[in-house]
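1. From the sequence below, what's the structure:
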Amino acid sequence: MEESFRITDPQVLKAVSHPLRVRLLGLLRAEGPATASQLGRVVGESSGSTSYHLRELAKYGFIEEDPSPDGRERRWRARHLYTSWDNAQMSATPEGRESLTIMRARQLEFLGRATEQFDPGAWDPAWVTAAGMTDLLGNLPPAGLKEFFDRTDALLAELEERYAGDPAAEQIHLFVAGYPRKPEAS
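-> Got it, this is the predicted structure:
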């Protein structure tokens, strides 16, 4: 699997931002190859619906067929670990701005699902202590915020390498967001 898929076309970003497509792509990335029927059971959709959306994801290069062990099932796998785009490039057109708005909504929906699904009673106390969310307020120029994101990516890679093989390691959702804030009117 390749590391990243860089989107440069607002239509491609809009295509992947469909709620079911975002969810299917996320499942294939997190859980590995699956059939339309398997994914349909997980997301509560018919195999026909999931099959259509999987073909759309394949058409835009997000996923590809994965040979099944017995050769009878049509399985799909993600082609990339994550998707990225240039916000400035996307926001240069009305279509791009619309695509960014839709994708941010999908990202927030995913964040909501991930936090709602975390049940502290189902996890070891060490995970309950480590898990959570924070709300930080900083004062940075655009270059500083970009550096923050770059260093966050590097830190995650470093920690994954350090803890590779640790029996207590679990797949985690990690969300990092940063937007400039205008002061509220007094």
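2. Please count neighbours and contacts with C-alpha atoms only from this point.
-> Will do.
3. show me where the chain has strands.
-> Along the chain, counting by DSSP state E, strands occupy 2-7, 34-35, 63-66, 75-78, 80-85.
4. winner for burial among those strands?
-> With neighbours defined as mean count of other Cα atoms under 10 Å, the strands of the chain peak in mean count at strand 75-78, which reaches a mean of 24.
5. Packing partners of that strand?
-> When contacts are defined as 3 or more Cα pairs under 8 Å, 6 or more residues apart in numbering; DSSP states H and E, strand 75-78 sits against helix 19-31, strand 34-35, strand 63-66.
6. one step back: need the strands of the chain in TSV (columns: distance to residue 158).
-> As requested, these are arranged in TSV below (distance: least, Cα to Cα, whole Å):
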stretch	distance to residue 158
strand 2-7	15
strand 34-35	30
strand 63-66	27
strand 75-78	23
strand 80-85	17
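7. Next, the structure of the following sequence, for comparison with the previous one:
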Amino acid sequence: MDRRQLTDPRALRAYAHPFRLTLIGLLRREGAMTATRAAELTGESVAGCSYHLRMLAKYGLAEQTGEGQGREKPWRATAPSTSWPGYTADPEVQEAATALSLAVVERYFTEATHWLENRYTEPPDWQEAAPLGDATIFVTAAELKELGEKVWDLLQPYARRTDSPELRLAAARRVSYVHFGHPAREFGTPARDDAEELHP
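-> I've put the predicted structure just below:
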């Protein structure tokens, strides 16, 4: 399955719903499941899960497997990951893509907060292994894009274990690895060599 690219603002807005992000994550992580099973795992009603699964299917993000009947028909994700424009000249797409990005970042924050609040219940080696930090770097836009691609390439040998359990070591656990880079806000005097020329 290939990555699903979203460019339709309606699809972007539909996907930005927090519970639909949860459902897609479940389908990708656990495999095909019925609305009943999704309800058991999330605490949402079966009717609610059915509705949101249908909305995901409407925009090509989920589909039925063709097995079962009624609400006992299993659903699956149509792609292992989703992408959307980082830049677009279309203001409607830009607004919808921004809303989706914000929803995803909020989800990252919620998951990271849960980990930090509960990390001391984990084994010491996992507490030490989980990274937390940042770095300030000076790069061009092209270099930042290249850096992201290199990080993505480094992750691929581990990402392949998702669909190939035989590649996983006995001690391996599912890990959420988030990397995010953006131009930093500048406070006070710009840290540029030509600052005096720009601001006499």
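8. At which residues are the helices of structure 2 located?
-> For structure 2, the helices defined by DSSP state H cover 9-15, 18-30, 35-42, 46-58, 91-118, 124-129, 141-159, 195-198.
9. Let me have those helices in TSV, extended by mean neighbour count and distance to residue 178 of structure 2.
-> Listed next are the helices of structure 2 as TSV, based on neighbours: other Cα atoms under 10 Å; distance: least, Cα to Cα, whole Å:
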stretch	mean neighbour count	distance to residue 178 of structure 2
helix 9-15	20	19
helix 18-30	17	15
helix 35-42	17	23
helix 46-58	18	24
helix 91-118	15	8
helix 124-129	11	15
helix 141-159	12	10
helix 195-198	9	34
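10. and of those, who's closest to residue 1 of structure 2?
-> Evaluated over these, closeness to residue 1 of structure 2 peaks at helix 18-30, with 11.3 Å, by Cα to Cα.
11. got a list of contacts for the closest one?
-> Defining contact as Cα atoms under 8 Å, 6 or more residues apart in numbering, one finds that helix 18-30 of structure 2 is touched by 14-15, 33, 38, 52-53, 56, 61-62, 75-77, 80, 103-104, 107, 162.
12. For residue 116 of structure 1, find the nearest of the strands of structure 1.
-> Nearest of those to residue 116 of structure 1, taken as Cα to Cα: strand 80-85 at 22.5 Å.
13. still on that earlier bit, dump the helices of structure 2 into a markdown table; add distance to residue 1 of structure 2 as well.
-> What follows is those, written out as a markdown table (distance: least, Cα to Cα, whole Å):
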| stretch | distance to residue 1 of structure 2 |
| --- | --- |
| helix 9-15 | 19 |
| helix 18-30 | 11 |
| helix 35-42 | 22 |
| helix 46-58 | 16 |
| helix 91-118 | 22 |
| helix 124-129 | 31 |
| helix 141-159 | 14 |
| helix 195-198 | 49 |
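14. right, and those - which one's nearest residue 135 of structure 2?
-> With Cα to Cα, the closest approach to residue 135 of structure 2 among the helices of structure 2 belongs to helix 141-159: 12.9 Å.
15. what's the mean deviation for that closest one versus structure 1?
-> Aligned to structure 1 and superposed, helix 141-159 of structure 2 gives a mean residue distance of 1.3 Å (mean Cα distance after the TM-score superposition for structure 1).
16. same deal with stretch 18-28 of structure 2?
-> Stretch 18-28 of structure 2 sits 1.1 Å off on average (mean Cα distance after the TM-score superposition for structure 1).
17. Now do that stretch: distance to the chain's middle.
-> Chain-centre distance of stretch 18-28 of structure 2: 10 Å, with Cα atoms, centre = their mean, to the nearest Å.
18. against structure 1, where does that stretch fall?
-> Stretch 18-28 of structure 2 corresponds to residues 19-29 in structure 1, going by TM-score structural alignment.
19. Pull the contacting residues for the closest residue in space to residue 44 of structure 2 that isn't next to it in sequence.
-> Among residues not flanking residue 44 of structure 2 along the chain, residue 38 sits closest, at 7.9 Å (Cα to Cα, 6 or more residues apart in numbering). Residues counted as contacts of residue 38 of structure 2 (Cα under 8 Å, 6+ apart) are 23, 26, 44, 46, 49.
20. which of these lies closest to residue 157 of structure 2?
-> Nearest to residue 157 of structure 2 among the contacts of residue 38 of structure 2 is residue 26, at 21.7 Å by Cα to Cα.
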